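J.: Any chance you could fold what I've pasted below:
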Amino acid sequence: MKELEELPIPLLSWYKDNARTLPWRSDPTPYHVWVSEIMLQQTRVAAVLGYYARFLEALPTVKALAECPEEQLMKLWQGLGYYSRARNLQKAARQVMEEFGGTFPGSYEEIRALPGVGDYTAGAIASIAFGLPVPAVDGNVLRVVSRLTADRREVTRPQTKAVFTQALREIMPTRAPGDFNQALMELGATVCLPNGAPLCEKCPAAGFCAARREGTEQQLPVKAPKRARRVEERVVYIILLDGKVALRRRGEKGLLAGLWEYPSEPAPWPCPVAGKASFAAQGKHIFTHIEWRMSAYTVAAESDELPVGWVWADRAALQGTYALPSAFAPFSHIVEEHIR
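T.: Okay, the predicted model is just below:
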């Protein structure tokens, strides 16, 4: 991978002039970098910015995160998706409090051992917050290295990631490992783009990129075919009474575990509450491996009796207390019309 040997100097120079101004870059404390990296997993930067600011305002320290009530934590995360990330953040915060006295651990191995932290996230925190020369290899980095070296190995294979990681470790500048990792990620996010033509004319590696030289940049990286999503037809009941809507908490395991929802189940599902039901709308939500196609019905409840564990929520409770996943956003306008 001789092309990689030429990369550090032009890449760092490009990054100095082109890096986006992001809050976690301006103040790269371990806590800030950690929170940002967890939020950025499978989520665009633009979507994270507002959540990051609100999260740190509410939970400015590891201690505050460790002690945060679950309902508040889920509400802060509402809409970001992949809610297990938030739960793992809190588990890790409690581990930092118990094992490290509230001080974020400073070695790669200790960081990697925290709940919800994989190789990439540990490398990002170790290099950015602590200056350790550890690669941080995510999808953007895999794409950049694959194109730069015209490597046709399948990038989703662990063996390929291991080879790329070792190659980057050998050329990583020890005086600026955090900037180097962030520059690689930035290059992949803003120039060496996925799903279309990369912006080669803006790339600091254009002069020595093997894929560009061969004309294969749009054929790389090589990936395994995506698994087809399973489609699930679901019924959603928007149960209403006196300006309130009924909510129930999902189970502790599985998709959207532990979150509140308008009661829903795979179709067919008769409404478990007595009342007049009327078709209201259809909606769709796509998860990684499953697609929900939902038919929503409004139900005018005959009484305030609900199954055990369900609650009635007014407008204030929906806005401030109960975290509903974005899967049910297609029906939020219907609820808004009926609650007080």
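J.: going forward, measure contacts and count neighbours with C-alpha atoms only.
T.: Noted.
J.: buried set for the helix or strand harbouring residue 63?
T.: If you go by DSSP states H and E, residue 63 is part of helix 62-67. By neighbour count on 16 or more other Cα atoms under 10 Å, the buried set for helix 62-67 is 62-63, 65-66.
J.: what's the answer for stretch 222-229, then?
T.: For stretch 222-229, using 16+ other Cα under 10 Å, the buried residues are residue 222.
J.: Repeat that for stretch 212-222.
T.: Of the residues in stretch 212-222, those buried (16+ other Cα under 10 Å) are 212, 217-218, 220-222.
J.: Then stretch 16-26?
T.: Buried, per 16+ other Cα under 10 Å, within stretch 16-26: 19, 24-25.
J.: ditto for stretch 110-130
T.: 111-112, 114-117, 119-130.
J.: got a list of contacts for it?
T.: With contacts defined as Cα atoms under 8 Å, 6 or more residues apart in numbering, stretch 110-130 is touched by 28-30, 33-34, 37-38, 85, 88-89, 91-92, 95, 105-108, 132-138, 177-179, 181-182.
J.: and for comparison, fold this next one:
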Amino acid sequence: MRDDRTEALGRWYARHARDLPWRVPPGDGERPDPYRTWLSEVMLQQTTVAAVKDYFARFTTTWPDVRALAAADDADVMAAWAGLGYYARARNLLKCARTVVADHDGVFPRTEAALLALPGIGPYTAAAIAAIAFQERAVVVDGNVERVMTRLGAIETPLPAAKPEIRALADRLTPEDRPGDHAQAVMDLGATVCTPKSPACVICPLRDHCAGRKAGIAESLPRKAPKAPKPERRGYVYLARNGTDYLVETRPPKGLLGGMLAFPTSEWSETPLPAAPFDARWRDAGEVRHTFTHFHLTLKVLTTAKRGNPDRGEWARLDPEALPTLFAKAHRAAFPSK
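T.: From the prediction side, this is the model:
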């Protein structure tokens, strides 16, 4: 027997589901494409829907299925991903596509367990693909779901310790039939109604069932344990421009921004040493600051117009704004538009 909360949410979703390019509308009858579901879920990790839409459109136009993506050149995929951030996702995207083609004849496995065995697919993504693309009952929990569940159940345990309680409640509400629509309904509710600040409780389909609203604490949930301050790192970035050519290098395949085209840099540490790619009179163009998941980074920007013989990298004609955000920032610092 379906839970009353699940029924109310399903009715709301049938009327208010977001129109997203990777989604099949509720009641449409069309089966979602596992490739598009997987691609969108990977892109949406720690990234907003608004930021993902254009990238999703470009990827699916250039590589319309998993076989096309698996056959793509690494550099082309990394370049297409530039600006979306969290670049390990792009590397894992290629690994996963190639594994699906090599080990599964180009067909995504249908079960949560089998999906979890693919490169770059964690518990959330495996559950989401299984539920949405294959209608396997799987408990899908992302940030939006966490917020809805903590408020619905008045779960006051701080995150991340609250995760088992949140998952247990989400599990109780997940139906056997149409689990994909249910998962997307909870995510849509969190994104549009049960928002982090000023939740619109008056129009929420679960308002009469929400223990957090009844207790007057909904807006304060979920609770979060205090975060440790992020460490600070520093470094140097070198912008050599000669006419329309720039000196660039491909970063090592592992590590931050791995495999991405970038301007040469020094190490990133508390006490970095200069590491110019060639001898020149490097001009100080200020600093840029960027925050990664685990640390803040400040780079001193140095520039020259000399076309030297570099120890590393190569001269190339490119659009600096197509580089990862950190290096696009450095370019704007070195060569501000007039």
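J.: sorry, back to before: of the buried residues of helix 62-67 of the first structure, which is the nearest to residue 260 of the first structure?
T.: residue 65 (20.8 Å; Cα to Cα).
J.: Wait, that closest one touches residue 91, no?
T.: No: the pair residue 65 of the first structure and residue 91 fails to qualify as a contact (Cα atoms under 8 Å) at a distance of 9.3 Å.
J.: host element of the spatially most central residue of the second structure?
T.: Nearest to the geometric centre of the second structure sits residue 45, at 2.9 Å (Cα atoms, centre = their mean). In this structure, residue 45 of the second structure sits in neither a helix nor a strand according to DSSP H and E.
J.: swap in the one 5 residues further on?
T.: Using DSSP H and E, residue 50 of the second structure sits within helix 49-62.
J.: Could you tell me how far that helix lies from the centre of the chain?
T.: 12 Å (Cα atoms, centre = their mean, to the nearest Å).
J.: What of stretch 181-195 of the first structure?
T.: 17 Å.
J.: coming back round to it: so what does the residue nearest to the centre of the second structure match up with in the first structure?
T.: Taking TM-score structural alignment, residue 45 of the second structure has residue 41 as its aligned residue in the first structure.
J.: ditto for residue 286 of the second structure
T.: Residue 286 of the second structure maps onto residue 281 in the first structure, by TM-score structural alignment.
J.: which SS state does its match fall under?
T.: Following DSSP: H, G, I helix; E, B strand; the rest coil, residue 281 of the first structure is assigned to strand.
J.: where's the residue found closest to it once you drop the neighbours it is linked to in the chain relative to residue 205 of the first structure, distance?
T.: Of all residues not flanking residue 281 of the first structure in the chain, residue 296 sits nearest, at 5.3 Å (Cα to Cα, 6 or more residues apart in numbering). Residue 296 of the first structure sits 52 Å away from residue 205 of the first structure, going by Cα to Cα, to the nearest Å.
J.: Same drill for those two, tell me which one is more crowded.
T.: Shown here are residue 296 of the first structure and residue 205; by other Cα atoms under 10 Å, residue 296 has more neighbours (25 against 22).
J.: For that one, what is the corresponding residue in the second structure?
T.: In the second structure, residue 296 of the first structure lines up with residue 301, judged by TM-score structural alignment.
J.: tell me which element the residue lying closest to residue 312 of the first structure once chain neighbours are set aside is part of?
T.: Nearest residue to residue 312 of the first structure, sequence neighbours excluded (Cα to Cα, 6+ apart): residue 246, at 4.6 Å. Assigned by DSSP H and E, residue 246 of the first structure falls within strand 244-249.
J.: From the contact counts, what lies against that strand?
T.: In terms of contacts (3 or more Cα pairs under 8 Å, 6 or more residues apart in numbering; DSSP states H and E), strand 244-249 of the first structure is packed against strand 230-241, strand 260-261, strand 311-313.
J.: Have a look at the second structure and report its longest helix.
T.: Longest helix in the second structure by number of residues, with DSSP state H as the criterion: helix 88-104.
J.: Pull up the aligned stretch in the second structure for the strand holding residue 246 of the first structure.
T.: The aligned range for strand 244-249 of the first structure is 245-250, by TM-score structural alignment.
J.: mean shift of the matching stretch relative to the first structure?
T.: Overlaying the first structure shows stretch 245-250 of the second structure at a mean distance of 1.3 Å from the equivalent residues (mean Cα distance after the TM-score superposition for the first structure).
J.: Can you pull out the residues in contact with that stretch?
T.: Counting by Cα under 8 Å, 6+ apart, 239-241, 259-264, 312-318 sit against stretch 245-250 of the second structure.
J.: before we move on, what about stretch 134-151 of the first structure?
T.: Under Cα under 8 Å, 6+ apart, the answer for stretch 134-151 of the first structure is 1-4, 108, 119-124, 126-127, 152, 155, 161, 164-165, 168-169, 172, 177, 181, 184-185, 187-189, 192, 194, 205, 208-212, 216-217, 220-221.
J.: Wait, the match of residue 286 of the second structure touches residue 295, no?
T.: Yes: counting by Cα under 8 Å, residue 281 of the first structure does reach residue 295; the two are 6.1 Å apart.
J.: Please say which of these two ends up with more neighbours.
T.: Set side by side, residue 281 of the first structure and residue 295 show more neighbours around residue 295, with 19 against 14, by other Cα under 10 Å.
J.: I figured the more buried one hits residue 283, correct?
T.: Yes: between residue 295 of the first structure and residue 283 there is a contact at 6.5 Å, judged by Cα under 8 Å.
J.: Going by neighbour count, which of the contacts of stretch 245-250 of the second structure comes out on top?
T.: residue 239 (28 neighbours).
J.: Could I get the contacting residues of that one?
T.: 246-247, 263-264, 301-304, 331, 334.
J.: quick one: it and residue 286 of the second structure, what's the gap?
T.: Residue 239 of the second structure is 12 Å from residue 286 of the second structure, by Cα to Cα.
J.: one step back: so which of the buried residues of stretch 16-26 of the first structure belong to helices?
T.: Per DSSP H, these map to helices at 24-25.
J.: Distance to residue 276 of the first structure for the buried residues of stretch 16-26 of the first structure - can I get that in JSON lines?
T.: Shown next, in JSON lines, are the buried residues of stretch 16-26 of the first structure (distance: Cα to Cα, whole Å):
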{"residue": "19", "distance to residue 276 of the first structure": "57"}
{"residue": "24", "distance to residue 276 of the first structure": "51"}
{"residue": "25", "distance to residue 276 of the first structure": "54"}
